[in-house]
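test case, fold it:
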Amino acid sequence: MGRVVVVGSANMDVTTRVDRLPRPGETVAGSTVALLPGGKGANQAVAARRLGADTIMIGAVGADGFGAALRDFLHAEAVDVSGLAVFDMATGTAVMMVDSEGENVIVVVAGANAAVSADGLDRLGLRADDVVLLQNEIPTRVNADVLTRARAVGARTILNTAPSRPAPPELLGAVDLLLVNEHELADLVPAAAGLCTRTSAEAISTVRGLLADGAGPTENIVVTLGAAGVCARVDGTVVTLAARDVPVVDTTGAGDCFCGALGAGLALGLPTATALFHANLAASLAVQRFGAGPAMPTRAELDDLLAGRAGP
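This is a model prediction of the structure:
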């Protein structure tokens, strides 16, 4: 079995609960505020580790209280943090509001994440059976460097293009599997614009048609569509997974959970279609909890769901 190697961000999430998200220029009252470990890279690492994969985190935090708390959290989750560098700067921070429906708005301040380097892979000794997870909360040049090193040893790579930003075509073309949501897909495929305004059935139908026609910058692409489910093109075959109907508490980190769970499944030797199915179920568990990193499900919880022993 391989390892999950996450090269990415680690943030402290400053999260406030509100009845509804404010309009521009409006002030609304919040009910609670919490400091919770997060960052797309760290969230994915926790998800992968809780689901049973040996997991290594390559990233950076600041020499401050937030950085120490993030290192302690990841270490307590049994994530290998030997590649999590400490710099004399502020730790990355995400400020977010979550409404009563579980929807959120997020502002990310990169901090030490801007100093992440691929050099940690040299000390790690990347292997052909490893699965490398990347996101867009670290510099594009670092993602490109990691992809080059991963391809050199034959490691499998997954790029989650969140948050969305322009990327060189050659970078996207070097990824084994691209993971996007409906907004990120629209940035890559203009014909996908407006998916969030359509019914679930319409959104799935549109994405299935686009993927069947070969749309997208890579051969293998997974599109997460929230309550509409998941649509993917893998090895030339288009597959669709329905979303579970569950009570949503907080969607923060749901995509990270999906990505980490997918990476864990592949590292543990599951076929891609099975790993996608498990990732879809894992994300449905994460959205029923508050926060990001701490909300990731465990292997036992996923197994109970697979065996029909769990509720929603």
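
going by C-alpha atoms from here, please, whenever you check contacts or count neighbours.
OK.

in the stretch 101-250 of the chain, which spans are helices?
For the stretch 101-250 of the chain, the helices defined by DSSP state H, counting those that start in this stretch cover 120-124, 140-153, 169-173, 182-188, 200-212.

do you know which of these lies nearest residue 77?
Nearest of the helices of the stretch 101-250 of the chain to residue 77, taken as CA to CA: helix 120-124 at 19.2 Å.

which SS class is residue 95?
The three-state label given to residue 95 by DSSP: H, G, I helix; E, B strand; the rest coil is strand.

mind listing what it touches?
13, 14, 15, 106, 107, 108 (CA atoms under 8 Å, 6 or more residues apart in numbering).

go ahead and flag the most central residue of this structure.
residue 256 (2.3 Å; CA atoms, centre = their mean).

doesn't that one lie inside a helix?
Yes. Counting by three-state DSSP, residue 256 is part of a helix.

which SS state does the residue nearest to it when sequence neighbours are not counted fall under?
Nearest in space to residue 256, with sequence neighbours left out and distances taken as CA to CA, 6 or more residues apart in numbering, is residue 44 at 5.1 Å. Secondary structure for residue 44, judged by three-state DSSP, is helix.

show me the contacts for residue 44.
Residue 44 makes contact with 6, 133, 256, 257, 259, 260, 261, 293 under the criterion CA under 8 Å, 6+ apart.

how near is residue 176 to residue 109?
29 Å (CA to CA, to the nearest Å).

so for those two, which sits in the more crowded spot?
For the pair residue 176 and residue 109, the greater number of neighbours falls to residue 176 (19 against 16), based on other CA atoms under 10 Å.

before we go on, could you also do this sequence so I can check it against the first one:
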Amino acid sequence: MTVTPTVHDLVAIGRVGVDLYPLQHNVTLDEVHTFEKFLGGSAANVTVAAARHGRHAAIVSATAADAFGRFVHRELLQLGVDDAYVQTITDGPPTPVTFCEFFPPDHFPRWFYRYPTAPDLLITPESLPLQAIRDARVYWSNLTGLSQEPSRAAHVAAREERGRAPLTVLDLDYLSVFWRDRDHSAGAARDEARTQALEALRHATVAVGNLEECELVTGESDPRQAARALLTAGVDLAVVTLGSRGVLAMTPDEVVGVDAFPVTVVNALGAGDAFGGALIHGLLAGWDLERTLHFATVAGALVARRRACSTAMPTTAEVQALLSDVEVADGAI
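From the prediction side, this is the model:
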């Protein structure tokens, strides 16, 4: 009997780990008494967010053969994400942890314990599930995976296998700490990240990033100019998130702006990943761009008012309920 390979709605490649978040706000880490642990990592969060909307999501990544690695696998499965492509590396660095501080509404410093590297940066071209990447309805990668070898080579092999298929997404997820080392100044690290991003954009059809990340890649600080530059770099859809100012999206044929949804922020760190998972859901559903952006913006807002990231990702029903409340309040229905 021939077994038909599973075609995923989403295959994402990138970071997984453990978030250790404080249970006290407005104090520095040295004053925190208690923490709670959650599944973490941007790629993991995006897959969880998509799974909450009923999407069949898988992640390509790696952990160590340690307790936190077992936790990552267990949480992925419990949160509805296929962990079949998450390798266990037995002779490498430990599964990474991330600490943060909560100073709402807009200050959430993070410390990444991923030195000198992390298992998810040790994936190789030979270890990739190439058919799953090629066949996925959405393929999501981010800039961090291009910061080190052998992960960079794996990402290049994945995009060569994928080609420029529809809904090939590059998340311009730039964190300087992942690019700087003893051989890179801050300027050299930014230049290297920009070079890698521009090459990856040639193979992507969708780019997503906040304004600072888009400026890093394009040199443009104006959202419209940055979006236009991303289109010129090769994508068909550029999405520029603007925090409290909302989001701007541009295709060759339209420009759509959506205001931010007002929310009392508890932790803003997972909002972008919730936005990404909801964006995927809207694009796969064939919604128009404005509806998709409204949905994704509300999904991000829901997570921003919660403590966690991965386990805080909203369901479709939660997002729709909040959207309906807003429509009623505005007299739209």
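
TM-score for this pair?
Aligned and superposed, the two chains score 0.83 in TM-score terms (TM-score structural alignment, normalised by the length of the first structure); 293 aligned residues with a CA RMSD of 2.8 Å.

circling back to that earlier point, quick one: what's aligned to the residue nearest to the centre of the first structure in the second structure?
Under the alignment (TM-score structural alignment), residue 256 of the first structure pairs with residue 273 in the second structure.

ok, that match touching residue 41?
No. Under the criterion of CA atoms under 8 Å, residue 273 of the second structure makes no contact with residue 41, lying 9.5 Å away.

that older thread, please narrow the contacts of residue 44 of the first structure to those residing in strands.
6, 133 (DSSP state E).

widest-spaced pair of the contacts of residue 44 of the first structure?
133 and 293 (15.8 Å).

strands of the first structure, start to end?
4-7, 11-18, 30-38, 55-62, 80-87, 92-98, 104-109, 131-135, 156-160, 177-181, 221-224, 230-234, 237-241.

so what's the aligned residue in the second structure for residue 29 of the first structure up against?
Under the alignment (TM-score structural alignment), residue 29 of the first structure maps onto residue 31 of the second structure. Taking CA under 8 Å, 6+ apart, we find residue 31 of the second structure in contact with no residue.

centre of the chain to stretch 287-303 of the first structure, how far?
With CA atoms, centre = their mean, to the nearest Å as the basis, stretch 287-303 of the first structure stands 13 Å off its chain's centre.

and stretch 62-81 of the first structure, by the same measure?
18 Å.

which bit of the second structure covers that stretch?
Under TM-score structural alignment, the match for stretch 62-81 of the first structure is residues 64-83.

could you count how many residues lie near the closest residue to residue 165 of the first structure other than its chain neighbours?
Distance criterion CA to CA, 6+ apart; nearest residue to residue 165 of the first structure, sequence neighbours excluded, is residue 136 at 7.5 Å. Applying other CA under 10 Å, we find 21 residues neighbouring residue 136 of the first structure.

starting from residue 113 of the first structure, give me the distance back to residue 136 of the first structure.
10 Å.

would you quantify the distance from residue 37 of the first structure to residue 8 of the first structure?
If you measure residue 37 of the first structure against residue 8 of the first structure using CA to CA, the figure is 14 Å.

one more: residue 247 of the first structure?
30 Å.

ok, those two, which is more surrounded?
Between residue 247 of the first structure and residue 8, residue 8 has the larger neighbour count (other CA under 10 Å), namely 31 against 14.

so what does the more buried one match up with in the second structure?
Residue 8 of the first structure maps onto residue 14 in the second structure, by TM-score structural alignment.

thought residue 279 of the second structure was touching residue 294?
No. Here residue 279 of the second structure does not reach residue 294: they are 9.4 Å apart, not a contact under CA under 8 Å.

the two: who's more crowded?
Neighbour count, other CA under 10 Å: between residue 279 of the second structure and residue 294, residue 279 has more, with 27 against 23.

which non-adjacent residue is nearest the more buried one?
Per CA to CA, 6+ apart, closest to residue 279 of the second structure is residue 296, 5.4 Å.

OK, contacts around the aligned partner of the one you found in the first structure?
By TM-score structural alignment, residue 296 of the second structure lines up with residue 279 in the first structure. Counting by CA under 8 Å, 6+ apart, residue 279 of the first structure makes contact with 257, 258, 259, 260, 261, 262, 265.

about what we covered before: which position in the second structure pairs with the residue nearest to residue 256 of the first structure?
Aligning on TM-score structural alignment places residue 44 of the first structure opposite residue 46 in the second structure.

also residue 141 of the first structure?
Applying TM-score structural alignment, one finds that residue 141 of the first structure aligns to residue 153 in the second structure.

show me what contacts the closest residue to that match other than its chain neighbours?
Using CA to CA, 6+ apart and skipping the chain neighbours, the partner closest in space to residue 153 of the second structure is residue 125 (6.3 Å). By CA under 8 Å, 6+ apart, residue 125 of the second structure lies in contact with 150, 153, 154, 155, 157, 158.
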